[in-house]
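S.K.: For reference, the sequence and a predicted model appear below.
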Amino acid sequence: MGQLHKYYQIKASWNEKLLGRRSGPQSVKISTPGFFTDVYPLPPDDESWDYFDFQKELFTKLDGLQLSGKLDYKKPIDFMGAYYSRITMIACVSEKVKRILEELNVSREELTICPIALDGISETYYVLFSPVLSVKELGLDFSRTLFKDDSEKGKLYHFSNEEEMLENYNKEDIRYSYKNIVISRNNLCRKIINVQYGGIFFSDVILDAFAENGIVGYDYIRPGSYFYKELDFS
């Protein structure tokens, strides 16, 4: 195994020094007709529906898709939010970010890049999508993965397997989320990891390149944040 990389979660920045006084981060609304109804609808309320079958079809549709959209605020930056939110949608980014990701040879299995034409903007921007990886595919180590009870601060749990985890997820009076996630070391080859139920993590290889190239518009999700999670390997 090569160098042990670290992985972090990031989000579109809401930094007033960068953006000025605004009601939220710079974001892009995707306005492509039919995108959120035909290409990427919300999951149906149907127990027989299989997310991973849907995801396979989704990424076939995304391949080569040209999007359109508009900015929430006038001036675009390198890294922006994109909505309406979906679990595989990362951000809307500049050509500079796209070039970095291509130079780092981020695998097409980890990332799909769709160009988006923004109203009133001559440059092309891009929406990034990363497929969710199942806990089985990631080799989630349930013996070391910790869950927190969001309804009772400080209470932590282990589950013995995915079935037990899902059974507890479905309890109406309790809200569980990951505190730290431990997956197989076989995933250290990945530069982007979208963990089932856990969100998207970026390798330090990508984030170091962002810093070196002066990419603006993103913040790290820091310890203490409700959304913060650690990703480790066994």
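M.R.: Good, I have the coordinates. Numbering: from 1, shown residues only.

S.K.: Only C-alpha atoms from now on, for both contacts and neighbour counts.
M.R.: Will do.

S.K.: Would you mark the buried spots in the biggest helix by length in the chain?
M.R.: Scanning the chain for the helix with the most residues, using DSSP state H, yields helix 51-62. If you call a residue buried by 16 or more other Cα atoms under 10 Å, then helix 51-62 has these buried ones: L58, F59, L62.

S.K.: Now render those residues as CSV, adding distance to P115.
M.R.: Formatted as CSV, the entries for the buried residues of helix 51-62 read as follows, by distance: Cα to Cα, whole Å:
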residue, distance to P115
L58, 16
F59, 14
L62, 10
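
S.K.: E163: which of the residues you listed is nearest?
M.R.: Minimum separation from E163 among these (Cα to Cα) is found for L58, which lies at 25.8 Å.

S.K.: how far away is the closest one from A12?
M.R.: 24 Å (Cα to Cα, to the nearest Å).

S.K.: same check, this time on E212
M.R.: As for E212, its distance to A12 is 18 Å (criterion: Cα to Cα).

S.K.: now V28
M.R.: 11 Å.

S.K.: same check, this time on K98
M.R.: Going from K98 to A12 by Cα to Cα gives 16 Å.

S.K.: Among these two, which residue is more densely surrounded?
M.R.: Set side by side, K98 and A12 give different neighbour counts by other Cα atoms under 10 Å, the larger being at A12 (23 against 19).

S.K.: Now that the more buried one has come up, it's in contact with F79, right?
M.R.: Yes - counting by Cα atoms under 8 Å, a contact exists between A12 and F79, whose distance comes to 6.5 Å.

S.K.: next up, a second structure to put side by side with the first:
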Amino acid sequence: MTGTSIRRLIALTLALALLGGCARSSHFDRWDARTSPGSGMTVVRSGDTLYSIAVAHDLDWRDVARWNGIRDPRSLRVGQTLRLTAPGHRSASVVQRSAPVRTPQHARDASSRSESTSPHWLWPAQGRVVSRFIDGSSLQKGLIISGALGEPVRASTAGEVVYAGNGLPGYGNLLIIKYDSTWLSAYGYNEKLLVKEGDRVRAGQQVALMGRRDGRALDKTGSLLFQIRRDGKPVDPLLHLPNR
């Protein structure tokens, strides 16, 4: 092998190593960069809302608000540090939800949460379910519904758009719609969002265009990631959606 060939081989090897490093530091690492493992804290970035932070950590947004003395969910500031556990709670290596000592007021809060009944949910898209919810899974927290790129995505229930953006790794263009203080629905992988934060939407209203699974640019078909959350925790959408 000539000297020129050896130099080319070395250059190619270095280029492949650099590309591999770039691939590993993908958008899925962005959330970890601002949340130190075991710290129970996170830093607010541009585009974050109280609801998106709660969804990212499977927490009830009301708990996050109470732990941080937040009265208005719209009052977050970029660079603000938020605790993700109750004050006085020692965080483990994995952030866990920890309830404070019950007081009569907290007991009334818990009672009001349990009394909230599930709304009437509609299917957000017409396609086939290709991935189902698995209780306790860190990955399969909802349904993946297949369809055509650009197909309408519809609000599963009426409510307020409390997040519209692409700041949560793994969700792509994401909408979060709040039905009430207990129930949220999330719609990910969208090609285009048709509503913005603060909008009120009707059940069945078109809110987005179906896109590809996040990061799968070669997919020829569309996909929708759909989640239903009660008190911040994912629940099985098939237990709430009508049979079809």
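M.R.: That came through, no problem. Treat the numbers as computed from the prediction; the structure is a model and nothing was measured.

S.K.: Can you give me the TM-score here?
M.R.: Aligned and superposed, the two chains score 0.28 in TM-score terms (TM-score structural alignment, normalised by the length of structure 1); 101 aligned residues with a Cα RMSD of 5.4 Å.

S.K.: quick revisit: determine the set of other helices and strands touching the longest helix of structure 1.
M.R.: Packing partners of helix 51-62 of structure 1 (3 or more Cα pairs under 8 Å, 6 or more residues apart in numbering; DSSP states H and E): strand 112-118.

S.K.: Past the strand it packs on, which element shows up next along the chain?
M.R.: Helices and strands here follow DSSP states H and E; after strand 112-118 of structure 1, the next one along the chain is strand 125-129.

S.K.: tell me the angle that next one makes with strand 112-118.
M.R.: Using axes from the mean of the first three to the mean of the last three Cα atoms, to 10 degrees, the interaxial angle of strand 125-129 of structure 1 with respect to strand 112-118 works out to 140 degrees.

S.K.: quick check: angle from strand 125-129 of structure 1 to helix 51-62?
M.R.: Using the same axes, to 10 degrees: strand 125-129 of structure 1 against helix 51-62 is 160 degrees.

S.K.: Show me what strand 125-129 of structure 1 is packed against.
M.R.: With contacts defined as 3+ Cα pairs under 8 Å, 6+ apart, strand 125-129 of structure 1 has these neighbours: strand 89-93, helix 95-103, strand 112-118.

S.K.: Deepest-packed of these, please.
M.R.: When neighbours are counted by mean count of other Cα atoms under 10 Å, the highest per-stretch mean among those falls to strand 89-93, a mean of 24.

S.K.: which residues sit against that one?
M.R.: Contacts with strand 89-93 of structure 1, where a contact means Cα atoms under 8 Å, 6 or more residues apart in numbering, come from 12, 27-28, 77-82, 125-130, 200.

S.K.: ok, of those, which one's closest to D149 of structure 1?
M.R.: I200 (20.6 Å).

S.K.: Which residue is the nearest non-sequential neighbour of that closest one?
M.R.: N194 (4.1 Å; Cα to Cα, 6 or more residues apart in numbering).

S.K.: Packing partners of whichever helix or strand the one you found is part of?
M.R.: Secondary-structure assignment from DSSP H and E places N194 of structure 1 in strand 192-195. The helices and strands touching strand 192-195 of structure 1, judged by 3+ Cα pairs under 8 Å, 6+ apart, are strand 199-203.

S.K.: For A15 of structure 2, grab the count of nearby residues.
M.R.: Taking other Cα under 10 Å as the criterion, the count of residues near A15 of structure 2 is 12.

S.K.: Over to Y126 of structure 1?
M.R.: Using other Cα under 10 Å, Y126 of structure 1 has 24 other residues around it.

S.K.: mind checking how far it is from L101 of structure 1?
M.R.: In this structure, Y126 of structure 1 and L101 of structure 1 are 12 Å apart, going by Cα to Cα.

S.K.: Same question for I90 of structure 1.
M.R.: Spatial separation of I90 of structure 1 from L101 of structure 1 under the definition Cα to Cα is 13 Å.

S.K.: Repeat that for E164 of structure 1.
M.R.: The gap separating E164 of structure 1 from L101 of structure 1 is 37 Å, by Cα to Cα.

S.K.: try Y169 of structure 1
M.R.: Relative to L101 of structure 1, Y169 of structure 1 is positioned 35 Å away (Cα to Cα).

S.K.: same thing with M80 of structure 1?
M.R.: Counting by Cα to Cα, the gap from M80 of structure 1 to L101 of structure 1 is 16 Å.

S.K.: for N168 of structure 1, same thing?
M.R.: According to Cα to Cα, N168 of structure 1 and L101 of structure 1 sit 38 Å apart.

S.K.: Now distance to L19 of structure 1 too, for the helices and strands packed on strand 125-129 of structure 1, in a markdown table please.
M.R.: As requested, these are exported to a markdown table (distance: least, Cα to Cα, whole Å):
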| stretch | distance to L19 of structure 1 |
| --- | --- |
| strand 89-93 | 16 |
| helix 95-103 | 18 |
| strand 112-118 | 19 |
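
S.K.: Which one, of those, ends up nearest to L71 of structure 1?
M.R.: Between L71 of structure 1 and those, the shortest gap by Cα to Cα is with strand 112-118, which sits at 6.9 Å.

S.K.: Skipping its backbone neighbours, what lies nearest L101 of structure 1 in space?
M.R.: Computed as Cα to Cα, 6+ apart, the closest residue to L101 of structure 1 that is not its neighbour in sequence is I206, at 7.3 Å.

S.K.: name the helices or strands packed onto the helix or strand where the one you found lies?
M.R.: The secondary structure element spanning I206 of structure 1 is helix 204-212 (assigned by DSSP H and E). Using 3+ Cα pairs under 8 Å, 6+ apart as the contact test, the elements touching helix 204-212 of structure 1 are helix 95-103.
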